[in-house]
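Undergrad: Have a look; sequence and predicted model below, questions after that.
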Amino acid sequence: MAKKPQQHRARKRFGQNFLQDEGIIRRIVRSIAPQKGQHLVEIGPGMGALTEIILESAERLDVIELDRDLIPGLKVKFFNAPGFNIHQADALKFDFAELIDDGQPLRVAGNLPYNISTPLIFHLLEQRQNIQDMHFMLQKEVVERLAAAPATNDWGRLGIMAQYLCDVEALFIVPPEAFDPMPKVDSAIVRLTPHKELPYPAKSAECLDNLVRTAFAQRRKTLRNNLKGLVEVSEIEALGIDPQRRPETLSLQEVVALSDCLADRLGKHD
């Protein structure tokens, strides 16, 4: 098993939990299936456990690491790896388009810190035109929300917006003992593949985001109450949707239809 050196202690403020189970690491890389000629990006390489296996197949790998104390170790470990580049940066603020210099889309992977996983996913979804796919290790609950189906407790803003833009696949669970230090929760691997064409294109992305935020602000309330001021009851009924339903019962197609009503009312069309 590849363990981290004793001199680097995981930092709570960076949400660091280092993967150390080589079987899990190789299973993750098999799921990614890096190929020659592809441009891979790893977020949060840590001590390079996943990086090392990715580099067995990848010709080009950019890694983004926030903790500057980890940079020297990564440089030493992979000093002779061709096509390997380190960026000391905050992935939440990083412009991934800067990495593209040959028109090749990015394949993004990483063991994401739990404390920034959701905002980081939204940040990457905004740059999806540059991304072929994403493979992430996340808290199991976050993966369940990303891959949730309508009419379940996990169905909400994260799953709706992710599935609007991507095909989402929950791959497998990773137990706490695969990490050092061990987290208190299970983790899971998820694959996000941006749609080449949106299955249900909304008239306005801004209106879709606004409607989803409002609809799920108070999950127990009905559509009639939650969407008051945004969509009229008559408009909801005209779509064949019962205004007494709760937002978590809506399908993605129904959510988009409601957002289109808002877009028509406001005259906003992308």
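TA: Happy to help now that I have it. Predicted, not measured: the structure shown is a model, and the values here were computed from it.
Undergrad: only C-alpha atoms for contact and neighbour calcs from this point on.
TA: Fine.
Undergrad: Quick check: residue 198 vs residue 166, distance?
TA: With the distance defined as Cα to Cα, to the nearest Å, residue 198 ends up 8 Å from residue 166.
Undergrad: With neighbour numbers in mind, choose between these two.
TA: residue 166 (23 against 13; other Cα atoms under 10 Å).
Undergrad: Return the distance of stretch 23-35 from the chain's centre.
TA: Distance of stretch 23-35 from the chain centroid (Cα atoms, centre = their mean, to the nearest Å) equals 18 Å.
Undergrad: let's bring in a second model and compare:
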Amino acid sequence: MLPSIAQHANQHGIHPLKRYGQNFLFDFSLCEKIVRVSQLKIGANVIEIGPGTAGLTRAILASTPKSLTVIEADYRCVALLAEIKHLYPNLCIIQGDALNWKLSDLTTNDHKIDIISNLPYQIGTTLLIQWLKSTNYINSITVMLQREVVDRICAKPGTKTYGRLSILCQLICDVQKCFDVAPKAFYPPPKVYSSVVRLSPLAVIPEISIIERVELITRTAFGERRKMLRSSLRSLDKNIEDILYSINIDPESRAENLTPTDYLTLANLKLNFLS
């Protein structure tokens, strides 16, 4: 029988450290809610990044996955996780930086994974973009991030929060914002609200080379988002105005006016800059 999440952390002398960006979740009911919205199936193979004091870890294990692999940078938390492993042999603990691990190192195409994490905010977006390029290994991604980042992921064209992250996520996944989480849910409380978002890879996903072109085009367009596309995208092709007309895009539009599909159409063209 395990002690409460907070008691377990106290037994191991674990307190939040700024260098790891730690804000611990001691509310097990909230952890259970995250697992519920993930739609995790019995017998799933799961990966969790930054388990910390293992509140979410416990909730995932209670859902009877086939395996749960956690990657934790803080050595103090590894001993705590090892105690949980005595009760749940299907828990695999890796101590290290999640940025150094590829999904291909952790699974195979034959055993796709579900990712469920309260992500360290300083690396959350970087990890998510990495995963978007490895969706052949993924069933679903359910993560908690800053609310402003989740709002960007889910943003629609023409809104202030719509941008490169919105486009990449929506071209590759079906995205669903699940719920917001107030700062008081954490210890210590962060200065911002958080949100949980679920991403499910689409049935048909553009090739990596096309996604990389989308990244380049959106970086160019949103790098000068106040300019009309005929100006902001001129570096892609000197005939960009005619090209935009040919695919029914108004050259006087701005970056936030194009849909993800519009950017995909552009990425599939043989622009001089991309050839």
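TA: Good, I have the coordinates. Keep in mind that this is a model prediction, so the values were computed, not measured.
Undergrad: Could I get the TM-score for this pair?
TA: Once the chains are overlaid, their TM-score stands at 0.92 when taken by TM-score structural alignment, normalised by the length of structure 1; 266 aligned residues with a Cα RMSD of 1.9 Å.
Undergrad: I'd assumed residue 259 was in contact with residue 157 of structure 2.
TA: Yes. Look at residue 157 of structure 2 against residue 259 with Cα atoms under 8 Å: they come within range, at 5.8 Å.
Undergrad: Work out for me the element residue 212 of structure 2 sits within.
TA: According to DSSP states H and E, residue 212 of structure 2 maps onto helix 208-223.
Undergrad: Helices along the stretch 1-150 of structure 1, start to end?
TA: Taking DSSP state H, counting those that start in this stretch to define them, one finds helices in the stretch 1-150 of structure 1 at 22-32, 49-54, 71-77, 117-126, 140-146.
Undergrad: could I get these as JSON lines with mean neighbour count and distance to residue 232 of structure 1?
TA: Shown next, in JSON lines, are the helices of the stretch 1-150 of structure 1 (neighbours: other Cα atoms under 10 Å; distance: least, Cα to Cα, whole Å):
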{"stretch": "helix 22-32", "mean neighbour count": "16", "distance to residue 232 of structure 1": "45"}
{"stretch": "helix 49-54", "mean neighbour count": "22", "distance to residue 232 of structure 1": "51"}
{"stretch": "helix 71-77", "mean neighbour count": "14", "distance to residue 232 of structure 1": "55"}
{"stretch": "helix 117-126", "mean neighbour count": "16", "distance to residue 232 of structure 1": "29"}
{"stretch": "helix 140-146", "mean neighbour count": "20", "distance to residue 232 of structure 1": "29"}
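Undergrad: Take those helices and lay them out in TSV including distance to residue 227 of structure 1.
TA: Supplementary listing: these in TSV, determined by distance: least, Cα to Cα, whole Å:
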stretch	distance to residue 227 of structure 1
helix 22-32	40
helix 49-54	45
helix 71-77	49
helix 117-126	23
helix 140-146	22
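Undergrad: Minimum distance to residue 210 of structure 1: which of those helices has it?
TA: Each of these was checked against residue 210 of structure 1 via Cα to Cα, and the shortest separation belongs to helix 117-126, namely 14.6 Å.
Undergrad: Trace the closest one over to structure 2 and give me the residue numbers.
TA: Across structure 2, the stretch matching helix 117-126 of structure 1 (TM-score structural alignment) is residues 124-133.
Undergrad: Mean deviation, the helix holding residue 212 of structure 2 versus structure 1?
TA: Between helix 208-223 of structure 2 and its aligned partner residues in structure 1, the average distance after superposition works out to 2.2 Å, using mean Cα distance after the TM-score superposition for structure 1.
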